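Enquirer: Sequence first, predicted model second:
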Amino acid sequence: MDGRPHVALIGMMGSGKSTVGFWLARMDGLRFVDLDSAIEEHQGRSVVEIFETSGETHFRDVEQELLAGCLASPQPLVLSCGGGVVLRAENRAVLRARAWVCWLRAGIETLSRRVRSGANRPLLGKDPAGDLIEINRARAGLYAETAHEVIDVDSMNTSQVAERIKLIRPRPIPYQ
């Protein structure tokens, strides 16, 4: 391992975790893993299909297994976590222990604009903005408990968020 810890991005759906994670990994030459995409590949179906056919508990079981596997990698990576990864205490613990965790915090207006109708978002119903408020209320404390750092992303673009992360995250430890 080259001394750099894994970087894990957490936050609500629509906060920019996947986009920022991709750019951060590209900037640093690191592997990027979008946990929801990894789950879809592992299960051979979309997140929506998993929720509909197997239920949220099954999805969370797979999420927990793949999260632990990603963070066990000896090579540093950038990991974009699904919004609900913090719901399980085991996930919060492994994230804090094995990664530098950054909460991309966005206001409801930003989230609503980004997720729009909530299509392909299994936890959003006919009132996406109202659902986002409730989900955020339930998770904000868990994000705060898990994160090493918080970045408010409402007034920032992708490259600004990625640059901010580069500035504040722990630096590589050079080999002696």
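Expert: Thanks, I have it.

Enquirer: Please count neighbours and contacts with C-alpha atoms only from this point.
Expert: Will do.

Enquirer: Count the neighbours of L79 for me.
Expert: Residues lying near L79 (other CA atoms under 10 Å) number 26.

Enquirer: and F32, which of the three is it?
Expert: strand (DSSP: H, G, I helix; E, B strand; the rest coil).

Enquirer: From F59, how far off is the closest residue to it other than its chain neighbours?
Expert: Closest residue in space to F32, ignoring its immediate chain neighbours: V78 at 4.9 Å, by CA to CA, 6 or more residues apart in numbering. Note on V78: its distance to F59, by CA to CA, to the nearest Å, is 21 Å.

Enquirer: quick one, which of those two is more surrounded?
Expert: Comparing V78 with F59 by other CA under 10 Å, the one with more neighbours is V78, at 29 against 18.

Enquirer: what's the neighbour count on the closest residue to T158 other than its chain neighbours?
Expert: In space, and not counting its chain neighbours, T158 is closest to V20: 5.5 Å by CA to CA, 6+ apart. Residues near V20, counting by other CA under 10 Å, number 23.

Enquirer: try this one side by side with the last:
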Amino acid sequence: MTDFSNSLILIGMPGAGKSTIGLLLAKMLVKDFVDTDILIQNREGKALQEIIYEHDYLKLREIEEQVLLGADYPNHVIATGGSAVYSDAGMRRLKRFGPAVFLDVPEAELQARINNFGSRGVACKPGQSFSELLAERRPLYQRYADITINCRDKPPEQILGEIIAAEADTYADMDA
């Protein structure tokens, strides 16, 4: 049985489906949904890419960390920005509410989904390629993940089922 007092934190690359899967998961599990990228945009009154243009990618990460540290979201599905894993303090804060689920999508699928990498508001070094960014972030996703879902060629319904099953296993292990 799922513990409905806890949240699920979705982590992964841009294009992994955190927002899409998150909304569906929240509906299935009767939880509230929050997207930390939207929280950042609402707080700053501008799009992520505008923050990068006006400052730089490090400023976006700094703002993201502040938003994560201010998070108080029990009984939520939380879709994080792809760069949330750069903040150890922010991830520790989020994981107080529940397990982190890494949506592990192969690079080719991610690139097929993202047609606006340069203007999407991705917090990366200037000139950094998508492949380089994935290589940099993947170990961080793996480090913070309590649950890893291999999303290769899977429809959302299958991913949802695997998350729910893995979450139940995680809580069963905690009770043992």
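Expert: Arrived safely, thanks for sending. Bear in mind that the values here come from a model prediction, so they are computed numbers and not experimental data.

Enquirer: so the residue nearest to T158 of structure 1 touches V161, yeah?
Expert: Yes: using CA atoms under 8 Å, V20 of structure 1 is in contact with V161, at 6.8 Å.

Enquirer: Quick check: neighbours shared by these two?
Expert: Taking CA atoms under 8 Å, 6 or more residues apart in numbering as the contact rule, V20 of structure 1 and V161 touch no residue in common.

Enquirer: show me the contacts for the equivalent of I159 of structure 2 over in structure 1.
Expert: Matched by TM-score structural alignment, I159 of structure 2 corresponds to V161 in structure 1. Each residue near V161 of structure 1 by CA under 8 Å, 6+ apart is listed here: 20, 151, 153.

Enquirer: Of the residues you listed, which belong to helices?
Expert: V20 (DSSP state H).

Enquirer: got the contact list for the residue nearest to F32 of structure 1?
Expert: Here V78 of structure 1 is in contact with 6-9, 21-22, 24-25, 30-33 (CA under 8 Å, 6+ apart).

Enquirer: ok, now how distant is it from R121 of structure 1?
Expert: Relative to R121 of structure 1, V78 of structure 1 is positioned 23 Å away (CA to CA).

Enquirer: And R31 of structure 1, by the same measure?
Expert: Relative to R121 of structure 1, and taking CA to CA, R31 of structure 1 is found at 25 Å.

Enquirer: same deal with Q43 of structure 1?
Expert: Distance of Q43 of structure 1 to R121 of structure 1, computed by CA to CA: 17 Å.

Enquirer: and what of D152 of structure 1?
Expert: To R121 of structure 1, D152 of structure 1 is 22 Å away according to CA to CA.

Enquirer: and what of K17 of structure 1?
Expert: For K17 of structure 1, the distance to R121 of structure 1 equals 15 Å [CA to CA].

Enquirer: wait, what's in contact with the residue nearest to I10 of structure 1 when sequence neighbours are not counted?
Expert: Spatial nearest neighbour of I10 of structure 1, chain neighbours left out: W103 (4.8 Å); criterion: CA to CA, 6+ apart. With contact set as CA under 8 Å, 6+ apart, W103 of structure 1 has these partners: 9-11, 143-144, 147-151.

Enquirer: Just the buried residues of those residues.
Expert: Neighbour counting over the contacts of W103 of structure 1 (16 or more other CA atoms under 10 Å) leaves 9-11, 143-144, 147-150 as the buried ones.

Enquirer: contacting residues around the lengthiest helix in structure 1?
Expert: Of all segments of type helix in structure 1, defined using DSSP H, the longest is helix 47-71. With contacts defined as CA under 8 Å, 6+ apart, helix 47-71 of structure 1 is touched by 6, 35-36, 38-40, 43, 85, 90-91, 94-95, 98-99, 120-122.

Enquirer: for stretch 111-125 of structure 2, same thing?
Expert: Outside stretch 111-125 of structure 2, the residues touching it (CA under 8 Å, 6+ apart) are 14-15, 47-50, 52, 57-58, 60-61, 82-83, 130, 133.

Enquirer: ok, so of the contacts of W103 of structure 1, who is nearest A72 of structure 1?
Expert: Taking CA to CA as the measure, A72 of structure 1 lies nearest L9 of the contacts of W103 of structure 1, at 16.3 Å.

Enquirer: aligned partner of the closest one in structure 2?
Expert: In structure 2, L9 of structure 1 lands on L10 (TM-score structural alignment).
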